[in-house]
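Engineer: structure of the sequence below:
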Amino acid sequence: MPAMTTKDGVEIFYKDWGSGQPIVFSHGWPLSSDDWDAQMLFFVAKGFRVIAHDRRGHGRSAQVADGHDMDHYADDLAALTAHLDLKNAVHVGHSTGGGEVVHYLARHGESRAAKAVLIAAVPPIMVKTATNPGGLPKDVFYGLQQQVATNRAQFYRDLPAGPFYGFNRPGVKTVEGIVQNWWRQGMMGSAKAHYDGVVAFSQTDFTEDLKKISLPTLVMHGDDDQIVPYADSGPLSAKLLKNGALKTYKGFPHGMPTTQAETINADLLAFIKG
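Structural biologist: Got it, this is the predicted structure:
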């Protein structure tokens, strides 16, 4: 399996298909690069080089005890781009992966990148604070950690079967294979990484990171996102970016890259080529 080793000795698994302009995909919590199947296949067929990695502690990457925070996530992404010597790359991040992309660009610079896309992403900050009154209470995220710690297998079944893909909405038919694939990806990863990762995606404040990014950046968010609520994320990120554009999807869920792949892929392609 293709893998690279970070400076702190963590083996990171990645996929690298095709040639042409690189598109680098950063996945959400607690999944893996497999969550990008619909995008990887679409874009490699369009003549792009597509790359996706399993975040440390997730998927097929090493299940280390430490480093499950945004600084390490960003540094791992920087190490991957250097290892593959990527230039003119488009970085696409979903959910927690959107935070990873933002922090990477702000922390390591834009010299290797051309554009960025944030899909249903966690920035600017998810948790409720004095400066983010529209955020979610910290108890919500503590509850997620408790479910990871006490009954991860059932929790990883209930989340995709319910709010993640909007399968709990009236008239929306559950796609059993999608639910099982989410569960499979989640259970491949480390409970420790997932437990710590809740703090990383919910309490990291990306406000100053967003302000530093000058690349053309597309913010894509569904207004029925039950995981990263729309009003406190997408519109706020787009305003903080120097060169940001917001595209809102009426009724789309958090997991829209999978359930609405045809729409998302077409809009991604238009932005990358635009």
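Engineer: could you use CA atoms for every contact and neighbour count after this?
Structural biologist: OK.
Engineer: packing partners of the strand or helix carrying residue 179?
Structural biologist: Secondary-structure assignment from DSSP states H and E places residue 179 in helix 176-188. Contacts defined by 3 or more CA pairs under 8 Å, 6 or more residues apart in numbering; DSSP states H and E place helix 176-188 against helix 138-159.
Engineer: tell me what the helix it packs on is packed against?
Structural biologist: The contact analysis (3+ CA pairs under 8 Å, 6+ apart) places helix 138-159 against helix 176-188, helix 191-203.
Engineer: contacts for the last one next, please.
Structural biologist: Contacts with helix 191-203, where a contact means CA atoms under 8 Å, 6 or more residues apart in numbering, come from 29-30, 56-58, 63-66, 68-70, 96, 99, 122, 125-127, 141, 144-145, 148-149, 152.
Engineer: now, those residues that are in helices?
Structural biologist: 70, 96, 99, 141, 144, 145, 148, 149, 152 (DSSP state H).
Engineer: contact partners for the first one?
Structural biologist: Translated: residue 70. Counting by CA under 8 Å, 6+ apart, residue 70 makes contact with 99, 100, 103, 200, 201, 204.
Engineer: just the terminal-to-terminal distance for stretch 111-129.
Structural biologist: Start-to-end span of stretch 111-129 (CA to CA, to the nearest Å) is 33 Å.
Engineer: buried ones in it?
Structural biologist: For stretch 111-129, burial by neighbour count (16 or more other CA atoms under 10 Å) applies to 112-128.
Engineer: what's the answer for stretch 143-150, then?
Structural biologist: Judged by neighbour count (16+ other CA under 10 Å), stretch 143-150 contains these buried residues: 144, 145, 147, 148.
Engineer: check stretch 84-96 too.
Structural biologist: Judged by neighbour count using 16+ other CA under 10 Å, the buried positions of stretch 84-96 are 86, 89, 90, 91, 92, 93, 94, 95, 96.
Engineer: please name every helix or strand in contact with the helix or strand encompassing the third one.
Structural biologist: The secondary structure element spanning residue 90 is strand 89-94 (assigned by DSSP H and E). Taking 3+ CA pairs under 8 Å, 6+ apart as contact, the helices and strands that strand 89-94 lies on are strand 22-26, helix 96-108, strand 113-119.
Engineer: and those as a markdown table, adding distance to residue 183?
Structural biologist: As requested, those are exported to a markdown table (distance: least, CA to CA, whole Å):
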| stretch | distance to residue 183 |
| --- | --- |
| strand 22-26 | 18 |
| helix 96-108 | 17 |
| strand 113-119 | 21 |
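Engineer: following up with a second sequence; could you model it the same way so I can compare the two?
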Amino acid sequence: MSDTITTPDGVTIYFKDWGPRDAPIIFFHHGWPLSADDWDNQILFFLHHGFRVIAHDRRGHGRSTQTSTGNDMDTYTADLVALTDTLDLKNAIHVGHSTGGGEVARYAARAKPGRVSKVVLISSVPPIMLKSAKNPGGLPIEVFDGFRAALAANRAQFYVDVASGPFYGFNRPGAKVSQGVIDNWWRQGMMGGAKAHYDCIKAFSETDFTDDLKKIDVPALVMHGDDDQVVPYADAGPLSAKLLKNAKLKTYKGYPHGMATTHADVINPDLLAFVKS
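Structural biologist: Take a look at the predicted model:
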């Protein structure tokens, strides 16, 4: 089924909940500025393998309310608590891509006992993206200011440029470009709210997930491509894997940020192997 819940502050959160009620649960968390639809390939794959699959549109994204407030990681997590409590999800495996990986980290660190059984971070923003004295390998604030300026000036064109360039590595020599993938990224992005997407740039770039990662003790898989042009590999995947108590790092040579789409034939079986381990 597809359905909605209403959060305590009156925001409607859209979600999909497909598969047998008593099957093992995988909950997918999308990246900026996308929606639950970004997981179509994984959802169909895991449905075929007998899982119950759930994915939601974060507030301000997709079919959820286009909020002007609460576009921050703590509120995203509170929304997620409301949803998982409503569905009474137990022993769920939470899989996050990019910004969704940050959401998974914060939620898993704060979730009630028994809610989360495993976590997967794919091309994810933790520990923290922004460059600082404590994080010298991060990206300078000017990069994210550039994102904000481009979004405010011409969001539609900015989203074309991101999807047709660095997100999927389509700007690399010899890349196999899919116009359908570009169009679908743009479609999802333009469904959401400009204010929410603008605010979320700060949320995904400046939130420090270091303490969250240290608190997570369930098995974790960190998957990251070493040609990620959006969340650079060296300042993300390896550092997150070190901070997690029980993690395995899997590095994909030459893979882009959106590798779950461009290389689903590799990523999905690797996810399945971890889920079943």
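Engineer: of the ones in helices among the contacts of helix 191-203 of structure 1, closest to residue 21 of structure 1?
Structural biologist: Nearest to residue 21 of structure 1, judged by CA to CA, of those is residue 99 at 22.5 Å.
Engineer: the closest one pairs with which position in structure 2?
Structural biologist: By TM-score structural alignment, residue 99 of structure 1 lines up with residue 102 in structure 2.
Engineer: ok, how many other residues are close to that match?
Structural biologist: 30 (other CA atoms under 10 Å).
Engineer: shouldn't it be in contact with residue 123?
Structural biologist: No. Counting by CA atoms under 8 Å, residue 102 of structure 2 stays clear of residue 123, with 10.3 Å between them.
Engineer: ok, for the aligned residue in structure 1 for residue 68 of structure 2, nearest residue in space, not its chain neighbours?
Structural biologist: Superposed on structure 1 with TM-score structural alignment, residue 68 of structure 2 falls opposite residue 65. Distance criterion CA to CA, 6 or more residues apart in numbering; nearest residue to residue 65 of structure 1, sequence neighbours excluded, is residue 192 at 6.6 Å.
Engineer: translate the one you found into the numbering of structure 2.
Structural biologist: In structure 2, the residue paired with residue 192 of structure 1 according to TM-score structural alignment is residue 195.
Engineer: any idea how far residue 149 of structure 2 is from the residue sitting nearest the centre point of structure 2?
Structural biologist: The structure's structure 2 has its C-alpha centroid closest to residue 100; by CA atoms, centre = their mean the separation is 2.3 Å. Distance of residue 100 of structure 2 to residue 149 of structure 2, given as CA to CA: 23 Å.
Engineer: same question, residue 38 of structure 2
Structural biologist: Using CA to CA, one obtains 25 Å as the distance from residue 38 of structure 2 to residue 149 of structure 2.
Engineer: tell me the gap between the strand holding residue 90 of structure 1 and the middle of its chain.
Structural biologist: How far strand 89-94 of structure 1 lies from its chain's middle: 9 Å, per CA atoms, centre = their mean, to the nearest Å.
Engineer: what's the average distance of it to structure 2?
Structural biologist: Once fitted to structure 2, strand 89-94 of structure 1 is off its aligned match by 0.2 Å on average (mean CA distance after the TM-score superposition for structure 1).
Engineer: report the inter-axis angle for that strand versus strand 22-26.
Structural biologist: Here strand 89-94 of structure 1 runs at an angle of 20 degrees relative to strand 22-26 (axes from the mean of the first three to the mean of the last three CA atoms, to 10 degrees).
Engineer: and the spatially most distant residue from the centre of structure 1, helix, strand or coil?
Structural biologist: The outermost residue of structure 1, judged against the average C-alpha position, is residue 171 (27.2 Å), by CA atoms, centre = their mean. Put simply, residue 171 of structure 1 is coil when judged by DSSP: H, G, I helix; E, B strand; the rest coil.
Engineer: in structure 2, what residue corresponds to it?
Structural biologist: Residue 171 of structure 1 maps onto residue 174 in structure 2, by TM-score structural alignment.
Engineer: next: residue 240 of structure 1.
Structural biologist: So, by TM-score structural alignment, residue 240 of structure 1 is matched to residue 243.
Engineer: burial check on its match, number of neighbours?
Structural biologist: Residue 243 of structure 2: 18 surrounding residues under other CA under 10 Å.
Engineer: residue 154 of structure 2 now?
Structural biologist: Considering only other CA under 10 Å, residue 154 of structure 2 is surrounded by 10 other residues.
Engineer: look up how far residue 209 of structure 1 lies from the equivalent of residue 259 of structure 2 over in structure 1.
Structural biologist: Aligned by TM-score structural alignment, residue 259 of structure 2 pairs with residue 256 of structure 1. As judged by CA to CA, residue 256 of structure 1 and residue 209 of structure 1 stand 25 Å apart.
Engineer: cool, and residue 175 of structure 1?
Structural biologist: Taken as CA to CA, the span from residue 175 of structure 1 to residue 209 of structure 1 is 37 Å.
Engineer: can you list contacts of the helix holding residue 179 of structure 1?
Structural biologist: 30-32, 34-35, 58-60, 153, 156-157, 160-161.
Engineer: ok, now with 7 Å
Structural biologist: Applying CA atoms under 7 Å, 6 or more residues apart in numbering, the contact partners of helix 176-188 of structure 1 are 30, 31, 32, 58, 59, 156, 157, 160, 161.
Engineer: now render those as a markdown table, adding distance to residue 181 of structure 1.
Structural biologist: What follows is the contacts of helix 176-188 of structure 1, written out as a markdown table (distance: CA to CA, whole Å):
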| residue | distance to residue 181 of structure 1 |
| --- | --- |
| 30 | 12 |
| 31 | 10 |
| 32 | 11 |
| 58 | 14 |
| 59 | 12 |
| 156 | 10 |
| 157 | 10 |
| 160 | 9 |
| 161 | 11 |
